[in-house]
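My questions are about this predicted structure, shown below with the sequence.
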Amino acid sequence: MTTLPDTEWTTRADLRELVAALGEGNARWVGGAVRDTLLGQPVKDIDCATPLEPREVIARCKAAGIRTVPTGIDHGTVTALRDEGNVEITTLRRDVSTDGRRATVAFSENWKEDAARRDFTINALYADPASGEVYDYFGGLDDIATRTVRFIGDARERIREDHLRILRYFRFQARFGSEPPDAEAIAACEELAPTLKGISRERIAMELLQILVAPDEMDTLARMDALGVLDVILPEADLAQADVVKWERQNELRPEPIRRLAGLLPPDPEIASKVAGRLRLSNAQKKRLRLAAAREPEDAEDPRGLAFRYGLETANDRLAILGASNVELRGWEPPQFPLKGGEIVKRGVKAGPDVARLMQTVEKRWIAEGFPDRERVDALLDEELEK
């Protein structure tokens, strides 16, 4: 019998209270928390499966003084609010019908039936909160041991149920999988890659951005490209560009999915806007992608000037994509240009275009000289006024 080891999360008092509220035999930990614990990796989210229907879950939690939020009640999910981290509680389910984009489900009381509707064997492991015993219905423990990412049952059938599972496969393979990958999974992803065209752009973006910060991201993208998957979701991608991951590390930058996405795209803000729109990125993400795409080779020649004009974020993005060092930016904050338009007016220049022109000229020279002090700014203004 395999059991979960004692960890910080398995011994939490607030989780014991939740399990007690649901009642004996009515709760098992499931999915990522179980998988990651067995792999010795940090656990972020706790998910609980139960044969109780949502209204009963809410009632039992209320009786125990545990607040809940009906986050996905139509699909059986209730979130229990816990001091040390919320828990999603989902009623056991079985698929009634699927169309590759969404599923119609019915509640169930059968643990194996619930496991059968999940995607990968390593995600279909359940653990008893009291004993720690792990319940494995489809060989997930063996796949954990060999770090094999394998679909439950027939890979093509699982993908036809939800086409997004193609991208989920590559994300999980990048994070957990060993080489070579499961042959059936690879063949199914290649064959059914065109079905991704029917998936909502938001769901595509959610998976793609996670893949971009996965371990060995470029190897994963190269495999997706070879199998025709990347061409469906990001036909603009060019994998032959600079190794952004390498330059993130050398420039002491944490991984950023938008930066890495920009590194796959040509230096064209209009193409970046097109991609951002298609993926339904947020306004902030779109702006960052456009700014990174507007890069020029000359940007690498003056990192501080670049940071002053566009901000540190954009400067670091462009330098990493260009394969250039950001050492001049580390620990440096762009200064504020000390000259004000009113000061120029006081020097006898009429307010309007001439003031703006002088401001721009002095600022440009100030940047070129490495942001000298106020005395030098005054001297630069004097020189320009004398012309």
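Nice, thanks for sending it over.

alpha carbons only for contacts and neighbour counts from here, please
OK.

which one is residue 278 nearest to, not counting chain neighbours?
residue 201 (6.4 Å; C-alpha to C-alpha, 6 or more residues apart in numbering).

go on, residue 36?
residue 43 (6.0 Å).

Who are the contact partners of that neighbour?
9, 32, 33, 36, 37 (C-alpha atoms under 8 Å, 6 or more residues apart in numbering).

Test my guess that the residue nearest to residue 278 contacts residue 280.
Yes - the criterion here is C-alpha atoms under 8 Å, and residue 201 meets it with residue 280 at 6.3 Å.

most neighbours, which of the contacts of residue 43?
residue 33 (24 neighbours; other C-alpha atoms under 10 Å).

if I look at that residue, how far off is residue 46?
Using C-alpha to C-alpha, to the nearest Å, residue 33 is found at 6 Å from residue 46.

the strands in the stretch 101-250 of the chain, which residues?
103-107, 125-127, 134-136 (DSSP state E, counting those that start in this stretch).

putting a second one here so we can go through both:
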Amino acid sequence: MAVTLAQADWRARAGLAELAAVLGTNDARFVGGAVRDTLLGLAVADIDIATRHTPDSVVMLLKDAGIRVVPTGLTHGTVTALTAGGPVEVTTLRRDVVTDGRHAIVAFTDDWRVDASRRDFTMNALYADPASGALFDYFGGLDDLAAGRVRFIGDARSRIAEDHLRILRFFRFHARFGDLVDPEGLDACTERANDLMALSRERIAAELLKLLVARHAVAVMALMVDRGILRAVLPEIDGAGAARLAALADAEAVHDIPADAIRRLAVLIPPDAAKPVGARLKLSNADRQRLKAATAGPGDEGPLGLAYRFGAAIALDRLLIAGADVWPLRDFVLPALPIGGGALVSMGLARGPDVARALKTVESRWIAEGFPDATRTRVIAAETVAQALGGAIIA
């Protein structure tokens, strides 16, 4: 019995059937992640359509049908159709003419198998008829998907030579979908690991951060360390880092905290490597700050005090990595110190630097007492001012 694509929610998105009809029943098929993830029962975010029409023809057909179209990548055959249900990428069938491991020059074709042969893994080369859901599998992708095996199409070394990023994609897809490691693919990635040096660090970072939150991230990262996959581009990641990642993942599971890529990257590298690694991977300023702060320990003011000082995200990172209790943060709402410097002046403290110092003392006591209300805080403030003045408590 032929396997067909389930009638998933995304297939009923507004405007999608109209778009497929405009492109023609025999000239357009769903392809890639939407097909793969639907077969696995996963949610689908992005929809891709492959078509026999040339890019110029696609633009003309969509405009004539009143469908807005954006020429997002014409040289590679891609346009984006703006349907009522969201954007859909439409790409002309193509073959690689010249590749250098980072970029490709393509030529267009009308042969579905040729288009499938240039894709990376068999599970990503599955096509589906938009109307009937009939599946087209040219390289055994359905069997590999069922077995949880990420397998390169054709010769693994050739696929990697075409695009070096496929080394990281192999491990990322295995971390997400894999149950069986394909030995040919693993050996090819190991042999060609130094090819990663030719890639931009932004591309490396994007793949690595996605990998780190996949379901088998811990086991796959240990495998990558064992095979020296990242040694040329991230030598800071070693066996000790892989062990710290395993401990962090256990802590996240115990506390039912979702995996976080920056938090996990922080434990993969030594603390003193946070600044150079963040810069090398061109992370955002916010992520660089988290990377540096994550391993600083639980502090000495308790979980809530830590969250007050540094924010809930950094507090959660530091507590989880330190193996400390994070439950107090569950319902934590950032409080505001219910007193200001003006109140301290009204209690007799002279304006100037003494006010700032006294207010810091009040704040520290307020945190230590668990953020008491305004009445108790005023007592703390009065005691602090009295101590500063060397006199009696001012109520």
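Thanks, I have the structure now. A quick note: this is a predicted structure, and the numbers were derived from the prediction, not measured.

Run a quick neighbour tally on the residue nearest to residue 278 of structure 1.
Residues lying near residue 201 of structure 1 (other C-alpha under 10 Å) number 16.

In structure 2, what residue corresponds to it?
Aligning on TM-score structural alignment places residue 201 of structure 1 opposite residue 201 in structure 2.

Now find how far off-centre stretch 45-64 of structure 1 is within its chain.
Between the centre of stretch 45-64 of structure 1 and the centre of its chain there are 29 Å (C-alpha atoms, centre = their mean, to the nearest Å).

Pull the residues that contact it.
By C-alpha under 8 Å, 6+ apart, stretch 45-64 of structure 1 touches 18, 21-22, 26-33, 67-68, 73, 76-78, 80, 85-92, 107-111.

Equivalent analysis for stretch 69-88 of structure 1, please.
Residues from elsewhere that reach stretch 69-88 of structure 1 (C-alpha under 8 Å, 6+ apart): 14-15, 45-48, 53-54, 57-58, 61, 66-68, 89-93, 105, 107.

Endpoint to endpoint, stretch 319-327 of structure 2 covers what distance?
Per C-alpha to C-alpha, stretch 319-327 of structure 2 runs 10 Å from first to last residue.

Buried residues, it. List them.
319, 320, 321, 322, 326 (16 or more other C-alpha atoms under 10 Å).

What lies in contact with that stretch?
Contacts for stretch 319-327 of structure 2 (C-alpha under 8 Å, 6+ apart): 248, 251, 252, 255, 267, 294, 295, 297, 298, 303, 316.

What does residue 221 of structure 1 correspond to in structure 2?
Going residue by residue (TM-score structural alignment), residue 221 of structure 1 aligns to residue 221.

Name the SS class of residue 316 of structure 2, please.
The three-state assignment at residue 316 of structure 2 reads helix, by DSSP: H, G, I helix; E, B strand; the rest coil.

how near is it to residue 183 of structure 2?
Noted for residue 316 of structure 2: a distance of 38 Å to residue 183 of structure 2, by C-alpha to C-alpha.

ok, residue 2 of structure 2 - how many residues close by?
Counted with other C-alpha under 10 Å, residue 2 of structure 2 comes out at 5.

my bad, should have said residue 134 of structure 2
Considering only other C-alpha under 10 Å, residue 134 of structure 2 is surrounded by 15 other residues.

Give the equivalent position in structure 1 for it.
Aligned partner of residue 134 of structure 2 by TM-score structural alignment: residue 133.
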